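K.L.:
generate coordinates for the sequence data below:
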Amino acid sequence: MIKKVLSAVLAGAALLTPTAHAASPAHHQAPGWQRVGHDITSGISGIAVDATRRDGTAELLAVRDNKKPGENRLVALSYRPGAEPRQRAVEWSGEPAVDLEAIDGVPGRPHEYVALASGGTAYRIHWEGDTARVVAAFPVPGVSPDDNYEGFALTAARNGTLIAVWADRGQDERPATLSAARWNPDGNAFGTPTSVAFRVPYPAHDVRHISDVKVSATGRITVSSASDPGDDGPYDSALFDAGRVTASPGGDDRVRLAVHRSPHRLATFPGHKIEALACLPHSREGVVATDDENEGGYVAASEFCRP
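P.N.:
Next up is the predicted model:
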């Protein structure tokens, strides 16, 4: 199993006091962080677990928010704390995608994923070898030209219903919008969506209230937030227990989405812009990944998951 080795993460009562930004790039070499990119085209904007190995290695599929033709959109990562990640580019085959910001696996369907672009277009893909083929492209409900989506997650409710959760990031005084709906993988159709506004108390400046979202098997929602003043930082991030999503009983098409007005901070990551979360199955152990713009990208292990 992946062990928590990230010394930069502060948990529990210590998180009641905000942590200052790192003063120099030397912070990026702190124990626990492993580099996966060296420039603005190689950060990680979304990540999902494909498989776990007996030696603790997690096989991951990650998206990058690149926009120009020829720039990498997908990367396969083999990650184990303390070892340099192995990575290889995965070819994106099918309808072109611009600015991918999130990805999650389709429950019960191995090697199938939904990746979400910032403009609200979702891409259903099937990954095999060095190629991911686009099976379908479709919008999430309620897309607005002012939205900028950075989070998407899928979970299976106890009755077998699949629930999708997605998030517009918000910015400073404008809160994020967290949305959820039933999702039918056979036709990529959404049920009636439910949406709520969401704010984080930290970071305090240049804040994106949600930079990624993941949902446990029991419906518990974890989000990352990030301070992003520009391509050279300095960055700051935190993880929060945001609330819970559940399927409504009976024949009600809607889902229930309850968020905390005062979300509990689970971890703080000074000096990095967390944009990607992934949890190992049936475990508290997870992986966080960064898009640190001109500094590239990093991954690290952290016990923030709540099965």
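
K.L.:
hey, let's count contacts and neighbours off CA atoms from now on
P.N.:
OK.

K.L.:
all helices of the protein, in order?
P.N.:
Per DSSP state H, the chain carries no helices over any range.

K.L.:
could you find the closest non-adjacent residue to Leu6?
P.N.:
Gly32 (4.4 Å; Cα to Cα, 6 or more residues apart in numbering).

K.L.:
burial measure for the one you found, as a count.
P.N.:
Neighbourhood size, Gly32 [other Cα atoms under 10 Å]: 21.

K.L.:
quick check, it in contact with Ser7.
P.N.:
Yes. The pair formed by Gly32 and Ser7 meets the contact definition of Cα atoms under 8 Å, at 6.7 Å.

K.L.:
show me the contacts for the closest residue to Ala62 other than its chain neighbours.
P.N.:
Nearest non-adjacent residue to Ala62, counting by Cα to Cα, 6+ apart: Ile47, 4.2 Å away. Neighbouring residues of Ile47 by Cα atoms under 8 Å, 6 or more residues apart in numbering: 60-63, 102-104, 276-278, 289.

K.L.:
would you map the strands across the stretch 1-150 of the chain?
P.N.:
Ranges of strands in the stretch 1-150 of the chain, per DSSP state E, counting those that start in this stretch, are 34-37, 46-52, 58-63, 74-79, 86-93, 100-105, 112-117, 121-128, 131-139, 149-156.

K.L.:
can you pull the contacts of the residue nearest to Ser93 when sequence neighbours are not counted?
P.N.:
Computed as Cα to Cα, 6+ apart, the closest residue to Ser93 that is not its neighbour in sequence is Arg133, at 4.7 Å. Arg133 is in contact with 92-94, 125-127, counting by Cα under 8 Å, 6+ apart.

K.L.:
and which of the residues you listed is nearest Gly142?
P.N.:
Nearest to Gly142 among the contacts of Arg133, counting by Cα to Cα, is Ile125 at 22.1 Å.

K.L.:
OK, contacts around the closest one?
P.N.:
Contacts of Ile125 by Cα under 8 Å, 6+ apart are 112-115, 132-136.

K.L.:
give me the buried entries from those.
P.N.:
The neighbour-count criterion (16 or more other Cα atoms under 10 Å) marks 112-115, 132-134 among the contacts of Ile125 as buried.

K.L.:
from those residues, which is closest to Asn188?
P.N.:
Proximity of those to Asn188 (Cα to Cα) peaks at Val114, which lies at 9.9 Å.

K.L.:
touching, the closest one and Glu101? I think so.
P.N.:
No. Taking contacts as Cα under 8 Å, Val114 lies outside contact range of Glu101: 11.0 Å.

K.L.:
the residue lying closest to Asn188 once chain neighbours are set aside and Leu277, how far apart?
P.N.:
Leaving aside its chain neighbours, Asn188 sits nearest to Phe138 (7.5 Å; criterion: Cα to Cα, 6+ apart). Applying Cα to Cα, to the nearest Å, the value for Phe138 to Leu277 is 23 Å.

K.L.:
I have a second one here; can you model it like the first so I can compare?
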Amino acid sequence: MQRTAWLVAATALLATPGTAPAVATATHGTAPAAGAWQKVGSDARSGVSGIAFEGRTAHGAGVRALIVHDNKKTGQRRLSRIIDKGGSADVSPVTWDGPEPMDLEAVEAVPGKPSEYLALAGRGIIHHLRVTGSTAKVLDYAPLPAIGQGDNFESLALVARHGHLAALWADRGAGHRPATLYTAPLTFDEYGQPQFGGVTHRTYRAAYPAGDAVRHVSDISVTDSGRILVSSASDDGPFDSAVSDAGRVTVSAAGRVRVTLAASPDVLARFPQYKIEGVECLPGSSDALLGTDDENLGGYVRTAPLCGS
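P.N.:
Have a look, this model is predicted:
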């Protein structure tokens, strides 16, 4: 796939007054400026299918994150660590210790459980991991509840409120078929297997991009205030993506999970020529860390100010 060289400085649409605009930046192959796209993969096996915040670097200037790859063959890399320094990004492999999943599409840190993560495969198998150094050990795995006919999952977010956990995940949808956003309370049994409470679901259509190739939900992140951010992306090139404010999630003191989706999602930023599959709001910041899986063109990451109140 060839991509026409071009520069774009299109100011994105923002929902929050007073927030600096997110900008769709330069084409692949140009030198990254601060906040611009930084290359973290060079081929179809090294794109970013999901992203999870791991921590800050020693002096707080950089971000450590885990990324998953949607590889399917035995021995191919499933997980990597990136260190985003603002003007550059380092990538290192993380060894997968346990049954190899097929087609990992999302990863999320487990609130209140340091070094533990959930990684989700496209067909709905969720893996509970403990990451120590450069190894991710599989503690347990289980299918998601309430998997619908034809569901294909690319997104996962976890929310902690009032001592309770909630999970949000979505069938990505495709073209005229909307995405389905699922939510449920979440606990873990004594062996580390995820246990889901009652599941609710709602349909969601992306406001942008449009067309038969759009995946309405390619990832989900939740801000500190409970806003639900959703990335949407066109599948076939030339790629196109957006991040939108899709609604809100609350968890009551009793652990009841409630999601309200916007009738018209507010497009916060558009990213022409990139296929965003990872969105992660960084704790204590208004920035989101974005990751792309641009197939044969590899993967890129950047930050954008999308997670403010």
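
K.L.:
TM-score for these two?
P.N.:
Taking TM-score structural alignment, normalised by the length of the first structure as the basis, the two superposed chains have a TM-score of 0.88; 285 aligned residues with a Cα RMSD of 2.0 Å.

K.L.:
could you report the neighbour count for Asn188 of the first structure?
P.N.:
By other Cα under 10 Å, neighbour count at Asn188 of the first structure equals 16.

K.L.:
that one matches what in the second structure?
P.N.:
Taking TM-score structural alignment, Asn188 of the first structure has Pro194 as its aligned residue in the second structure.

K.L.:
can you tell me how far that match is from Leu158 of the second structure?
P.N.:
Counting by Cα to Cα, the gap from Pro194 of the second structure to Leu158 of the second structure is 12 Å.

K.L.:
for the strand of greatest length in the first structure, grab the matching residue range in the second structure.
P.N.:
Ranked by residue count under DSSP state E, the longest strand found in the first structure is strand 255-270. Counting by TM-score structural alignment, strand 255-270 of the first structure falls onto residues 257-272 of the second structure.

K.L.:
hmm, Ala117 and Ala97 of the first structure touching each other?
P.N.:
Yes. Here Ala97 of the first structure reaches Ala117: they are 7.2 Å apart, a contact under Cα under 8 Å.

K.L.:
show me the contacts for Ser309 of the second structure.
P.N.:
Taking Cα under 8 Å, 6+ apart, we find Ser309 of the second structure in contact with 16, 223-225, 227, 286.

K.L.:
how about stretch 176-186 of the second structure: buried residues?
P.N.:
For stretch 176-186 of the second structure, a neighbour-count test (16+ other Cα under 10 Å) marks 178-186 as buried.

K.L.:
could you do stretch 93-112 of the first structure as well?
P.N.:
Of all the residues in stretch 93-112 of the first structure, those buried under the rule 16+ other Cα under 10 Å are 97-107, 111-112.

K.L.:
closest one to Ala226 of the first structure out of those, please.
P.N.:
Distance to Ala226 of the first structure across these (Cα to Cα) is lowest for Glu101, with 13.8 Å.

K.L.:
thought that closest one was touching Ser45?
P.N.:
Yes. Between Glu101 of the first structure and Ser45 there is a contact under Cα under 8 Å: 5.0 Å.

K.L.:
overlap in contacts, the two.
P.N.:
Shared contacts of Glu101 of the first structure and Ser45 (Cα under 8 Å, 6+ apart): 63-65, 150, 275.

K.L.:
top of these by neighbour count?
P.N.:
Neighbour counts for those, by other Cα under 10 Å, peak at Glu150, which reaches 31 neighbours.

K.L.:
what residue in the second structure is paired with it?
P.N.:
Under the alignment (TM-score structural alignment), Glu150 of the first structure pairs with Glu154 in the second structure.

K.L.:
pretty sure its match contacts Gly173?
P.N.:
No. In terms of Cα under 8 Å, Glu154 of the second structure does not count as a neighbour of Gly173; the distance is 9.8 Å.

K.L.:
overlap in contacts of those two?
P.N.:
Shared contacts of Glu154 of the second structure and Gly173, defined by Cα under 8 Å, 6+ apart, are found at Val217.

K.L.:
trace Val230 of the second structure over to the first structure, please.
P.N.:
So, by TM-score structural alignment, Val230 of the second structure is matched to Val223.

K.L.:
now do the residue lying closest to its match once chain neighbours are set aside against Arg133 of the first structure, distance only.
P.N.:
Distances taken as Cα to Cα, 6+ apart put Val213 closest to Val223 of the first structure, at 4.4 Å, once the chain neighbours are dropped. Between Val213 of the first structure and Arg133 of the first structure the distance is 24 Å, computed by Cα to Cα.

K.L.:
one more: Ser248 of the first structure?
P.N.:
Applying Cα to Cα, the value for Ser248 of the first structure to Arg133 of the first structure is 33 Å.

K.L.:
got it, and Val63 of the first structure?
P.N.:
According to Cα to Cα, Val63 of the first structure and Arg133 of the first structure sit 14 Å apart.

K.L.:
Arg64 of the first structure too?
P.N.:
In terms of Cα to Cα, Arg64 of the first structure sits 16 Å off from Arg133 of the first structure.

K.L.:
returning to that earlier point: out of the buried residues of stretch 93-112 of the first structure, who's nearest His205 of the first structure?
P.N.:
Closest approach to His205 of the first structure among the buried residues of stretch 93-112 of the first structure (Cα to Cα): Glu101, at 21.3 Å.

K.L.:
how many other residues sit next to Ala44 of the second structure?
P.N.:
When neighbours are counted by other Cα under 10 Å, Ala44 of the second structure registers 17.

K.L.:
Arg45 of the second structure contacts Asp70, correct?
P.N.:
Yes. Taking contacts as Cα under 8 Å, Arg45 of the second structure lies within contact range of Asp70: 7.4 Å.

K.L.:
doesn't Ala65 make contact with Arg81 of the second structure?
P.N.:
Yes. Counting by Cα under 8 Å, Arg81 of the second structure does reach Ala65; the two are 5.7 Å apart.

K.L.:
most neighbours among the contacts of Ser309 of the second structure, please name it.
P.N.:
Thr223 leads these on contacts (other Cα under 10 Å) with 24 neighbours.

K.L.:
what separates stretch 200-214 of the first structure from the chain centre, distance-wise?
P.N.:
From the chain centre to the centre of stretch 200-214 of the first structure is a distance of 13 Å (Cα atoms, centre = their mean, to the nearest Å).
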